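[1] show me how the following folds:
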Amino acid sequence: MSLTGSLLQFGSIIAAAAAFVVVVLLWGRLARRGAVAVVARGAALLGVNALVVFAMLISANDHFAFYSGWNDLVGANADAVVSTKGASRGTETKAQANALLAGTTKPTGPRGTPVDGYGDRVQQLTVTGASGVTSTALVVLPRGYDDPSQASTTYPVVVALHGYPGSPKQWLTALDVRPAVEVAVKSGQMADPIVVIPDLGIPAGRDNECLNGPQGQPQVETWLSSDLPKAVEASYRARTSPQAWAAMGFSMGGWCAAELTMLHPQQYGAGIVMGGYFRYEPGSGYVPFPKNSPEAQAHDLVAVAAKNPPAVSLFVASSQDDPESWPTTKAFLAAAKAPMSVTSLIAKTGGHRSDVWAAQMPQALAWLGKTAPGFAPTGTPQP
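    From the prediction side, this is the model:
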């Protein structure tokens, strides 16, 4: 019996309901005095509650696809296969890389405020701008950022995008991006970046898919592609070349990373998509534009990859039994071509959950250091 699907889901619900009815019918007998009756009542109540919890977990897993099957549940995932298609990247000379990084400005605006419990290296920055959107972003600074000896050092930027429902702190807890970045930097795989984690709940609780809404609604895509980069560059020593800016996300955030990289290559030269998708299907609660409108066609990233691919680099991680990610990822990988470069990490099994994406991050960061000139490692590996 499959872990996902209606058979197990409805079977578990029926079993829980049947157990409840049986306990109610037999309660008169279970209510007798004596140690045996007390144990029987306790076992009956525990059994009903266990079946109810099991049914709830099965239903949640069926909806969110946390685990794709029994093998995935017990940790028997197949090895992932890495492949690259489209244009090659990471072959620029040192002179070409330096030229790409020449556009760097000095910060002129205020920095964010330290976040309680995380020290001065994690700050919260309020961002507003031409989009009319006001929201916040967590900013994780590199080690030694405030060291006087590093006063002239500039840094590439990774914009980390959370899923829905979710929050920026997922990147500091479930996916803890900080140690993953520090390992990649210390091992000489990439340059130390500024990590920016925007709050995508604009407004809170809305599944906006990082898209501009209709007139009068928040222009989230503009905020992410224009207002946020300008605010970061004004407040921190961030490199301004698109080859030094990357969008990275999981689930809905993976879609956002692909969208920002492919539709705004003037800002984001690279993207990391973990468990994301490449076509947006409007939900019943929020529809930013009609399904067959010009805006919808422009945001069909599979069609963009096939007809007008931008000169950007993408790292795409998915599994063949992830129902949220794989169908459009498969179509996207088949359509991708030069001048876009796509490196894929595809497993046969793997659920739609944070520990899968956390495990993919080290390989994604190493890819970023090899592929985007602005993230190329400097110096030698640290002990």
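
[2] rest of the way, CA atoms for contacts and neighbours
    OK.

[3] which parts of the stretch 1-150 of the chain are helices?
    For the stretch 1-150 of the chain, the helices defined by DSSP state H, counting those that start in this stretch occupy 6-25, 27-30, 35-64, 70-73, 94-100.

[4] what's the first-to-last distance across stretch 267-281?
    Using Cα to Cα, to the nearest Å, one end of stretch 267-281 lies 25 Å from the other.

[5] please read the previous query as pertaining to stretch 165-178.
    For stretch 165-178, the first-to-last residue distance is 22 Å (Cα to Cα).

[6] run the chain-centre distance for that stretch.
    In terms of Cα atoms, centre = their mean, to the nearest Å, the centre of stretch 165-178 is found 9 Å from the chain centre.

[7] so which bits of that stretch are buried?
    Buried residues in stretch 165-178, counted by 16 or more other Cα atoms under 10 Å: 166, 167, 168, 170, 171, 172, 175, 177.

[8] next, count neighbours for residue 336.
    23 (other Cα atoms under 10 Å).

[9] can you get me a residue count around the closest residue to it other than its chain neighbours?
    The spatially closest residue to residue 336, leaving aside those adjacent along the chain, is residue 305, at 4.9 Å (Cα to Cα, 6 or more residues apart in numbering). Around residue 305 there are 22 other residues, counting by other Cα under 10 Å.

[10] ok, residue 36 next?
    Under the neighbour criterion other Cα under 10 Å, residue 36 is assigned a count of 11.

[11] do you know how far it is from residue 29?
    Plainly put, residue 36 is 11 Å away from residue 29 if you go by Cα to Cα.

[12] swap in residue 267?
    Distance from residue 267 to residue 29, by Cα to Cα: 72 Å.

[13] this one as well, want them side by side:
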Amino acid sequence: MGLTSKKVLLLAVLIAVALFILTIWLWPRLSHKNWRAVIGRIGLLLATQISLFASIGLFANNSFGFYASWADLFGQEQDPGVVTTYETGPHGTKLKMLGAERVSLPGGSRPEVGGRIEKVLIRGETSRINSLAYVYLPPQYFQPQYAKKKFPASVVLTGYPGTAEALYKKLHFPQTQHDLTKRKKTQPTVLVMMRPTVAPPRDTECVDIPNGPQTETFFTKDLRADISQHYRIGGEAKSWGIIGDSTGGYCALKMTMRHPEAFSSAVALSGNYKAPMDATTGNLFGGDRQLERENNLMWRQRHLPAAPVNLLVTTSKQGESNYQQTLNFIKQTKSPSRVSSIILDSGGHNFNTWRREIPAAMEWLGDHLKV
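    Coordinates of the predicted model:
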């Protein structure tokens, strides 16, 4: 059974309850002072506490989508499944399709009504990175009147480590896009949903690491080229936006500010403004102080020319650690960059807060993308 299976969670809860009852039932019998009774009490307490922590951990993982599988949890890689490969796109490049999923919407079984989510493997020719993505194609993509129309696209990123599935199962990006389009609040947009962890288990913070994974190149060049060749998407930066939460938010801002030729607009939901340096990231910059400074967005604003891009940042007055930094970032933003914000009175660094921000953020993003 999979890590995110409801059966696994239910089994963990049942074991925890059973051990709790067993502890109460056997405790009088284990009240003696001999070594067997002491070991029995210790064993029951440890087993009960471990089962309780496992239940809580599984529930939290199912709610927030930290890890997608047991292999993901333990830092092991899993090879992609054997799939059908076919020729498509204007240049005949091969795109590895891993299947399609029904969108959780009324009429979602019909692409022309609910759109479609396609699971694909993006293969980076320049970065040499391969990574999974879920591409949401809006209903208009399948409707006859839009048959020759190109669409704008938004890359949607999770935090670290994150699971791409959480973007449509928990944060409901396709459903929100569908609702906004239906109410004429935004334009039909293709969503490329994935996690920034494209070289797992390492947290690369979307950096081209010296002698390491070239993550920034993957997102700013390979992903856009591969997706544009296979879907009816505008190839210029004005047609491309990027939105992410937490680490994904930092990546969105950083890559748009550093590569305005790739993305014209970015949304950071509770994003940081510089990359952390810890056990999950390792040495991101290989001792290159200039590269480190250029990836620090506050330093970048103060010392480098601003790019002609649109930026949206979000935070909360209470509950978010980036509140003051966000205010400083807004204050430091120089023309020709343009900045907007969503600032809640309260809200933590979690899915519930981001679900409150996503509709307005996607409406803003749609207003700034052109084909």
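
[14] on that earlier part again, tell me which element the residue nearest to residue 336 of the first structure is part of?
    Assigned by DSSP states H and E, residue 305 of the first structure falls within helix 301-307.

[15] cool, and residue 316 of the second structure?
    If you go by DSSP H and E, residue 316 of the second structure is part of strand 310-318.

[16] just residue 12 of the second structure next, same as before
    Using DSSP H and E, residue 12 of the second structure sits in helix 6-26.

[17] what's that helix packed up against?
    Applying 3 or more Cα pairs under 8 Å, 6 or more residues apart in numbering; DSSP states H and E, we find helix 6-26 of the second structure packed against helix 35-64.

[18] check contacts around residue 251 of the first structure.
    Neighbour list for residue 251 of the first structure: 162, 163, 164, 274, 275, 276, 277, 324, 325, 352 [criterion: Cα atoms under 8 Å, 6 or more residues apart in numbering].

[19] I figured the second one hits residue 248, correct?
    Okay, so that is residue 163 of the first structure. No - look at residue 163 of the first structure against residue 248 with Cα atoms under 8 Å: they stay out of range, at 11.1 Å.

[20] quick one: common contacting residues for these two?
    Both residue 163 of the first structure and residue 248 are contacted by residue 254, under the criterion Cα under 8 Å, 6+ apart.

[21] ok, and the closest non-adjacent residue to the residue nearest the centre of the first structure?
    Note on the first structure: the residue nearest the mean C-alpha position is residue 250, at 1.9 Å, using Cα atoms, centre = their mean. Leaving aside its chain neighbours, residue 250 of the first structure sits nearest to residue 274 (4.6 Å; criterion: Cα to Cα, 6+ apart).

[22] what is the burial count for the aligned residue in the second structure for that neighbour?
    By TM-score structural alignment, residue 274 of the first structure lines up with residue 269 in the second structure. The number of residues packed near residue 269 of the second structure is 31, by other Cα under 10 Å.

[23] same question, residue 187 of the second structure
    Counted with other Cα under 10 Å, residues neighbouring residue 187 of the second structure total 23.

[24] quick one: what's aligned to it in the first structure?
    Match for residue 187 of the second structure (TM-score structural alignment): residue 191.

[25] thought that match was touching residue 156?
    Yes - between residue 191 of the first structure and residue 156 there is a contact under Cα under 8 Å: 7.5 Å.

[26] tell me which residues touch residue 203 of the second structure, please.
    By Cα under 8 Å, 6+ apart, the contact list for residue 203 of the second structure reads 160, 161, 197, 280, 281.

[27] and the strands in the second structure, which stretches?
    Ranges of strands in the second structure, per DSSP state E, are 85-87, 94-101, 116-123, 130-137, 153-157, 190-194, 240-245, 265-269, 310-318, 338-346.

[28] wait, the residue nearest to residue 250 of the first structure sits on residue 256?
    No - the pair residue 274 of the first structure / residue 256 is not scored as a contact, 10.7 Å apart, by Cα under 8 Å.

[29] for stretch 38-52 of the first structure, buried residues please.
    Buried residues in stretch 38-52 of the first structure, counting neighbours by 16+ other Cα under 10 Å, are found at 41, 44, 47, 48, 51, 52.

[30] excluding its backbone neighbours, what's nearest the second one?
    The reference is to residue 44 of the first structure. Nearest to residue 44 of the first structure is residue 23, by Cα to Cα, 6+ apart, at 6.6 Å.

[31] with residue 16 of the first structure as the reference, measure out to that neighbour.
    Distance of residue 23 of the first structure to residue 16 of the first structure, given as Cα to Cα: 11 Å.

[32] more neighbours: those two, which one.
    The neighbour comparison of residue 23 of the first structure against residue 16 (other Cα under 10 Å) goes to residue 16, with 21 against 17.

[33] contact partners for that one?
    By Cα under 8 Å, 6+ apart, the neighbours of residue 16 of the first structure are 48, 51, 52, 55.

[34] try it again with 10 Å
    By Cα atoms under 10 Å, 6 or more residues apart in numbering, the contact list for residue 16 of the first structure reads 10, 47, 48, 49, 50, 51, 52, 53, 54, 55, 56.

[35] pull the most distant pair out of these.
    Largest separation among the contacts of residue 16 of the first structure by Cα to Cα: 10 and 47, giving 17.8 Å.

[36] the helices in the stretch 151-300 of the first structure, which residues?
    Remark: helices assigned in the stretch 151-300 of the first structure by DSSP H, counting those that start in this stretch are 177-186, 220-222, 228-235, 252-263, 294-298.
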